[in-house]
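Novice: what would the 3D arrangement of this be:
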Amino acid sequence: MTETATVAAVLGRMSPNLELNQNVAERRADGDDIVHLGFGEARLPVFGPFAQALAAGARHNAYGPVNGAPRVREAVAGYFTRRGLPTEAPQVITAPGSKPILTALQLVLPGDTVIPAPAWNSYRPQAELAGKRVLPVPIPEACGGVPDPERLREIVREARRRGADPRTVIVTLPDNPTGTVASPETVRELCAVAEQEDLVIVSDEIYRDLVHDPATPVLSPAEVAPHRTIVTTGLSKTLALGGWRIGAARFPAGDWGERAHRGVASVASEVWSTLAAPMQEVAAYAFDEPPEIRQRLAASARLHGAVARAVHGIMTDSGALCRPPTGGFYVYPDFEPVRGALAGRGVADSASLFQYLLDEHRIAVLAGHHLGDDPGALRFKAATSLLYGDTRELQQQALEATDPVRLPHVAAVLDRIRDCFAKLGA
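Specialist: Predicted coordinates for the structure are as follows:
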């Protein structure tokens, strides 16, 4: 496929997770009772102080600096510094979500792009829109979010022999779609390959603060290879502000980092201009991390972990292979062990498994082939963050509960999921 044809193909379709979410919303509006596991939104009420900060920021209606107001950039710099990445405000840029920053990086960074397989479904089209070739590399057996380091080296070298020009590798810590955190050892190995092969690392750390167990170590590639790593983050997942669109990035210190930062700022100036001024008020407050924000983060991580583990148990009890979730709010089961039983139901690949679950059980998931996985595999992503209740009151109960999976409204939907999957291997 030519570069023009690839771009045209991307422009001819909607992002599959957003399309699925829209379709589920329409079917529910028509009265269809669907359990939604197909969309990665942290479905929690808006934290009261955020609404207050937004109201306070409503009086600001000027555009402001492209990179973000000084106060916001200082707050983001402090956020990264507290996570072991000493950062100054000039290294930071803000944006309406991390997604535009990731797209801008594809326009700015040279060469082709390496992504894990499977991976978040927007990495590939973002690179393809920038005219790049995409090289998927399988993830390690133990975790997702990073390409297997040994395979990374092999595939990069083979791609160069064939005339491709891989120059950037994207990693996700913790991972979407597997809900796992790569070990420090794996991150160090990946950084070693990046050094040997001269790869820029883009580390998507939007789930960084949703590690389920505070004792789980999270090592950013920027701690190991600071001169070649750009880190992106945002408030969509950790603080449930997806619709408010607040993102940020940290660039390396030094000449190369400054050039990359200027490139993204140039794209920003032509595309989104600046993060909306009222949202900058929210961002400054959130990234400053006063005690109530830290408490909210801890409560959110506990809730996400409890429900993700419950869904993981349902999947493995039904015969699936599945990595135990350790961060974020996803599980990624593999139903290969019950392929024979599923074949009797007309299920032979990820697309037919998705359709079977939706048509026969009214359960929506995101099929693995949309995430760059083998279309013939029986894998999908299940987002567990939409199971906390359909009202703000129920969601708040789940957030405050010591054992949220025992709440009647959460237990009821888990029972429905359990009933469905118990039948798959029967």
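Novice: can we go C-alpha only for contacts and neighbour counts from here?
Specialist: Noted.
Novice: the stretch 251-400 of the chain: helices as residue ranges?
Specialist: 255-271, 277-288, 291-317, 339-343, 350-361, 392-400 (DSSP state H, counting those that start in this stretch).
Novice: count the residues that sit near Ser300.
Specialist: Ser300 has 25 neighbouring residues, counting by other C-alpha atoms under 10 Å.
Novice: likewise Ala260?
Specialist: The burial count for Ala260: 17, using other C-alpha under 10 Å.
Novice: ok, Val193 - contacts?
Specialist: Residues in contact with Val193 (C-alpha atoms under 8 Å, 6 or more residues apart in numbering) are 149, 152-153.
Novice: just send those residues back as a markdown table, with secondary structure and distance to Leu353 too.
Specialist: As requested, those are exported to a markdown table (DSSP: H, G, I helix; E, B strand; the rest coil; distance: C-alpha to C-alpha, whole Å):
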| residue | secondary structure | distance to Leu353 |
| --- | --- | --- |
| Pro149 | helix | 31 |
| Leu152 | helix | 30 |
| Arg153 | helix | 33 |
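Novice: sorry, back to before: can you redo the helices of the stretch 251-400 of the chain as TSV with distance to Gln91?
Specialist: Formatted as TSV, the helices of the stretch 251-400 of the chain follow (distance: least, C-alpha to C-alpha, whole Å):
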stretch	distance to Gln91
helix 255-271	7
helix 277-288	15
helix 291-317	24
helix 339-343	50
helix 350-361	42
helix 392-400	34
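Novice: here's the other one to compare against:
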Amino acid sequence: MKNPESYLSETAARLRPSGIRKFFDLASNMEDVISLGVGEPDFVTPWGIREAAIASLEEGYTSYTANAGLIELRREISAYLQKKIGVKYDAGQILVTIGASQALDLAFRAMLNPGDEVLIIEPAFVSYAALVTLAGGKPVTIPAPAENGFKITPEQLESAIGRRTKGILICSPNNPTGTCFNKEELAALAEVIEKHDLIVFSDEIYGELTYDGEYASIAAIGGMKERTIVISGFSKAFAMTGWRLGYAAGPKPWIQAMLKIHQYAAMCAPHMLQHGAIEALRNHEEDVKKMRDSYRRRRNYLVAALNKIGLDCHMPGGAFYVFPSIQKTGLTSEAFAEELLKKEKVAVVPGNAFGESGEGYIRCSYATSMEQLQEAIRRIERFVGTLLPGKKGGNEGTAKAEYMNV
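Specialist: Coordinates of the predicted model:
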């Protein structure tokens, strides 16, 4: 038999492993590490949601559901989206998936022909380009500069569109930068999108975690519902990452195409967990608000503390990440992350894991306790103090002082 690797498909062989998981795996093998790496709520799923799933098991809900998901859940998602983003979908326009990641995968596979291009605003979540590639498409990145708040302009979008451009992926609030597009900015991009007859893959998984002003979805802009697939789920807002429940909403022919692939690839999302999702949407808005308020306080603390110790950091509008610049230190993103982990046992994700535009930055998740964030800042300050002239390492006052100003 030949080398086993020689049997791999060219696509799988070329696929790069996640840069996020690399540092998480390194940190998991070390003691006394504070991880600001993986984007996962530090809250446990609210009890009422867990209780609903347990009760469904006790009542014997262990069979398959309809491939698209329980009709009750799809109706709840419909009502929820109408309230959240102001767009009405019927149950036939909604597909329940195994996480938002599967919804994105299905959307790309249903919509892309070989060689079709998808524009991706970068820095971008690590799976986007990979999923486009796996679907036979070609990812094309549009750099979003820090000086513009990590947003692109209509002019940038216009210049990036080519003969094979099929659509654009918009993630707002963004992972890794936390940037949010407001309604006016989305409307300006929508003009270009409509002009070139593009479709939109709108990743709104962090939509509930918006801190300044109302959340805006591009699907709510006139004419955009018909050319947008809204992707979301329960992982981030409801602290249900391990449940792996997501959904997609969009034009019925597109959702039906995604459903056909879903039928063959996964059959349906787990029955009992869908009952938990129904409970989440019906009765746990207050829990989401409490978690969001906690994240907001942590965001305010972390941004102020990072800026004070010399790492320029913009104020993110949503999600639970900050994306500070480490360019002043003279280190690359990977070198900074590796040295910080080795010397101070703080795990962050190097910015280049999110594309070339992320070089010179690191991603820090504040989905961890305030006590852990304060200790992380003390350690980061010590480390930065060894790199930046005029900055003394080990200033224990920063963490407390900035916390008092939150």
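Novice: looking at the helices of the stretch 251-400 of the first structure, which is buried most?
Specialist: Compared across the helices of the stretch 251-400 of the first structure, helix 277-288 shows the largest average neighbour count, a mean of 22 (mean count of other C-alpha atoms under 10 Å).
Novice: what's the angle between it and helix 291-317?
Specialist: 80 degrees (axes from the mean of the first three to the mean of the last three C-alpha atoms, to 10 degrees).
Novice: contacting residues around helix 277-288 of the first structure?
Specialist: Contacts to helix 277-288 of the first structure, defined as C-alpha under 8 Å, 6+ apart, come from residues 50, 53-64, 68-69, 71-73, 75-76, 78-79, 244, 246, 293.
Novice: just give the closest residue to Phe421 of the first structure, not the sequence neighbours.
Specialist: Spatial nearest neighbour of Phe421 of the first structure, chain neighbours left out: Ser318 (5.7 Å); criterion: C-alpha to C-alpha, 6 or more residues apart in numbering.
Novice: now swap in Pro324 of the second structure and tell me
Specialist: Closest to Pro324 of the second structure by C-alpha to C-alpha, 6+ apart is Cys313, at 4.2 Å.
Novice: host element of the most centrally placed residue in the first structure?
Specialist: The first structure has Asn176 as the residue nearest its centroid, 4.4 Å off, counting by C-alpha atoms, centre = their mean. For Asn176 of the first structure, there is no host helix or strand (DSSP states H and E).
Novice: which non-adjacent residue is nearest it?
Specialist: Trp120 (5.8 Å).
Novice: run a quick neighbour tally on the aligned residue in the second structure for that neighbour.
Specialist: Residue pairing (TM-score structural alignment): Trp120 of the first structure is matched to Phe125 of the second structure. When neighbours are defined as other C-alpha under 10 Å, Phe125 of the second structure has 20 of them.
Novice: ok but Phe125 of the second structure is inside a strand, no?
Specialist: No - counting by DSSP: H, G, I helix; E, B strand; the rest coil, one finds Phe125 of the second structure to be coil, located in no strand.
Novice: Asn352 is in contact with that one, correct?
Specialist: No - look at Phe125 of the second structure against Asn352 with C-alpha atoms under 8 Å: they stay out of range, at 10.7 Å.
Novice: I'd like to know how far the equivalent of Val24 of the first structure over in the second structure sits from Val346 of the second structure.
Specialist: Mapped onto the second structure by TM-score structural alignment, Val24 of the first structure lines up with Ala27. Counting by C-alpha to C-alpha, to the nearest Å, the gap from Ala27 of the second structure to Val346 of the second structure is 8 Å.
Novice: between those two, which is the more surrounded one?
Specialist: Taking neighbours as other C-alpha under 10 Å, Ala27 of the second structure and Val346 compare with Val346 leading, 24 against 21.
Novice: the more buried one: what's it in contact with?
Specialist: 33-36, 340, 376, 379-380.
Novice: still on that earlier bit, check contacts around the counterpart of the residue nearest to Pro324 of the second structure in the first structure.
Specialist: Under the alignment by TM-score structural alignment, Cys313 of the second structure pairs with Cys322 in the first structure. Applying C-alpha under 8 Å, 6+ apart to Cys322 of the first structure gives the contacts 312, 315-316, 331-334.
Novice: could you do Met224 of the second structure as well?
Specialist: Contacts of Met224 of the second structure were listed using C-alpha under 8 Å, 6+ apart, and they are 190, 194, 218.
Novice: rewinding a little: measure the residue nearest to Pro324 of the second structure to Gln156 of the second structure for me?
Specialist: 24 Å.
Novice: how near is Pro125 of the first structure to Arg160 of the first structure?
Specialist: Look at Pro125 of the first structure and Arg160 of the first structure: by C-alpha to C-alpha, they are 21 Å apart.
Novice: those two: which has the busier surroundings?
Specialist: In terms of neighbours (other C-alpha under 10 Å), Pro125 is the more surrounded of Pro125 of the first structure and Arg160; the figures are 19 against 11.
Novice: superposed on the second structure, where does the host helix or strand of that one end up, distance-wise?
Specialist: In this structure, Pro125 of the first structure is located in helix 123-129 according to DSSP H and E. By mean C-alpha distance after the TM-score superposition for the first structure, the fitted helix 123-129 of the first structure averages 0.6 Å away from its aligned residues in the second structure.
Novice: which neighbouring elements make contact with that helix?
Specialist: Where contact means 3 or more C-alpha pairs under 8 Å, 6 or more residues apart in numbering; DSSP states H and E, helix 123-129 of the first structure is packed against helix 3-11, helix 98-108, strand 112-117, strand 134-138.
Novice: tell me which of these sits most buried.
Specialist: strand 112-117 (a mean of 25).
Novice: what's next to that one, contact-wise?
Specialist: Here strand 112-117 of the first structure makes contact (C-alpha under 8 Å, 6+ apart) with 123-124, 127, 132-139, 144-147, 164-171, 371-373.
Novice: now do stretch 162-177 of the second structure
Specialist: Taking C-alpha under 8 Å, 6+ apart as the rule, stretch 162-177 of the second structure contacts 112, 115-121, 123-125, 150, 178-181, 198-204, 206-207, 209-210, 316-319, 321-323, 354, 363.
Novice: my guess is the residue nearest to Asn176 of the first structure meets His369, correct?
Specialist: No - judged on C-alpha under 8 Å, Trp120 of the first structure makes no contact with His369 at a distance of 11.1 Å.
Novice: residues contacting the helix holding Pro125 of the first structure, please?
Specialist: Counting by C-alpha under 8 Å, 6+ apart, 3, 6-7, 10, 102-103, 106-107, 112-113, 115, 133-134 sit against helix 123-129 of the first structure.
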